[in-house]
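Colleague: pasting the structure only:
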């Protein structure tokens, strides 16, 4: 059975309505350290708070004093890595990360690697007001609105990429960060299929309609 967790990180949060929707769709809500400040601001009560606790406000700690808190001071991992590791140990295998992007650029870039690092132990997606990012693995298949925008973003050299259902198809081709990417493609039929034989490939899907 799929167990869905929402991680609220300490980056730029999405709008309140989107974050509250993500919370309702999740079985478990955990905050990564300062992400608890966002949860409090948006009226969301988490089930746990995990991290080194150096970004959480005193007021937040007081308001969430009954919420289990798990301090992890390991300096070899980021707050997001800490909370993803903890969430996987709790047997949640589908993880949505909100507020995982924005603010410090080094944190944003570092956080993107989390999707590859923890695959296939967990399927992780990042969601913000504009869209969502996920890790392709070796194969991804999904339904999407006709005409909607998708992008393929290589984290390194990706080879053997084949797609179906996109306006600009790829057939056993290569994408590489800094040389060739697959931004702003368009869905023309369902299901959309993406296969990659080698490398770490991210999929971005632009939101359609109100969020």
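Modeller: Looks like it came in fine. All figures in this text were calculated on a predicted structure; none of them were measured in a lab. Numbers count the residues shown, from 1 in each chain.

Colleague: going forward, measure contacts and count neighbours with C-alpha atoms only.
Modeller: OK.

Colleague: for the biggest helix by length in the chain, give me every contacting residue.
Modeller: Identified as the longest helix of the chain according to DSSP state H is helix 105-117. Helix 105-117 is contacted by residues 11, 80-81, 100-102, 123-125, 134-135, 137, 200 when judged by CA atoms under 8 Å, 6 or more residues apart in numbering.

Colleague: among the residues you listed, the buried ones, what's the ChimeraX command?
Modeller: Buried subset of the contacts of helix 105-117, written as a ChimeraX selection, criterion 16 or more other CA atoms under 10 Å:
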select :11,80,81,100,101,123,124,125,134,135,137,200
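
Colleague: from the contacts of helix 105-117, which is closest to residue 94?
Modeller: Using CA to CA, residue 123 is the member of the contacts of helix 105-117 that sits closest to residue 94, with 4.9 Å.

Colleague: put this next to the previous one:
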């Protein structure tokens, strides 16, 4: 089962090929989905960022929203992620959370890491028109090139050790990705799959394509 959570970031960065078994709209992300002819299965948020003309146009659909107080400890995206995780799917993809305010993106990134740690059996990722972002835990991971052939790796919180990359233009064997280094930026998958294996740490993985790519 795949769940897509759509946030209220710039709609031009939301991928056009959304496919899922269950859709969740986080605040104005619900309007993004409705504009793509996707009726959300669940909507959460305080709806404070939905413009009045959008609220009027989608009044019936937005009546299904679970409204929460404007002043709260959790973000709308966090609450949407929690609902998605409660469904125990195999995959949760976040869209509509890049671009716009950097504080919101940074919050989502930390939420993604927290949920990935708490629900290790669920594959969490962020996707926009040009990037797929995920956190990797120790072990071996296979990354499909698809149209996102460029791949960058960063240490998050602590060094990533025992790193081996195969199927990449620049393979490495038993090296470390240190916190603060950009040396592992913009590698390229040259086989059908690229593989990363490491023994400790949390690795932030960003797969990208050129902005002109389709």
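Modeller: Here it is on my side, so go on. Being a predicted model, the structure only gives us computed values, none of them experimental.

Colleague: that older thread, the longest helix of structure 1 against structure 2, how far on average?
Modeller: By mean CA distance after the TM-score superposition for structure 1, the fitted helix 105-117 of structure 1 averages 1.5 Å away from its aligned residues in structure 2.

Colleague: could you give the angle of the helix or strand just after that helix to helix 105-117?
Modeller: Once the chain leaves helix 105-117 of structure 1, the next helix or strand it forms, by DSSP states H and E, is strand 123-127. Here strand 123-127 of structure 1 points in a direction 150 degrees away from that of helix 105-117 (axes from the mean of the first three to the mean of the last three CA atoms, to 10 degrees).

Colleague: show me what strand 123-127 of structure 1 is packed up against.
Modeller: Contacts defined by 3 or more CA pairs under 8 Å, 6 or more residues apart in numbering; DSSP states H and E place strand 123-127 of structure 1 against strand 94-98, helix 105-117, strand 131-135.

Colleague: tell me which of those sits most buried.
Modeller: Sort those by mean neighbour count, taking mean count of other CA atoms under 10 Å, and strand 94-98 sits at the top with a mean of 23.

Colleague: that one vs strand 131-135, what angle?
Modeller: When the same axes, to 10 degrees is applied, the directions of strand 94-98 of structure 1 and strand 131-135 differ by 140 degrees.

Colleague: and stretch 83-98 of structure 2, which stretch of structure 1?
Modeller: Mapping stretch 83-98 of structure 2 onto structure 1 (TM-score structural alignment) gives residues 86-101.

Colleague: ok so, going back, got the contacts of helix 105-117 of structure 1 as a markdown table, with distance to residue 87 of structure 1 columns?
Modeller: Formatted as a markdown table, these follow (distance: CA to CA, whole Å):
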| residue | distance to residue 87 of structure 1 |
| --- | --- |
| 11 | 19 |
| 80 | 10 |
| 81 | 10 |
| 100 | 15 |
| 101 | 19 |
| 102 | 22 |
| 123 | 12 |
| 124 | 11 |
| 125 | 14 |
| 134 | 17 |
| 135 | 18 |
| 137 | 20 |
| 200 | 22 |
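
Colleague: closest to residue 30 of structure 1 among the contacts of helix 105-117 of structure 1?
Modeller: Closest to residue 30 of structure 1, out of all of the contacts of helix 105-117 of structure 1 and judged by CA to CA, is residue 80, at 10.7 Å.

Colleague: tell me the SS of the closest one?
Modeller: Here residue 80 of structure 1 takes the helix state, with states given by DSSP: H, G, I helix; E, B strand; the rest coil.
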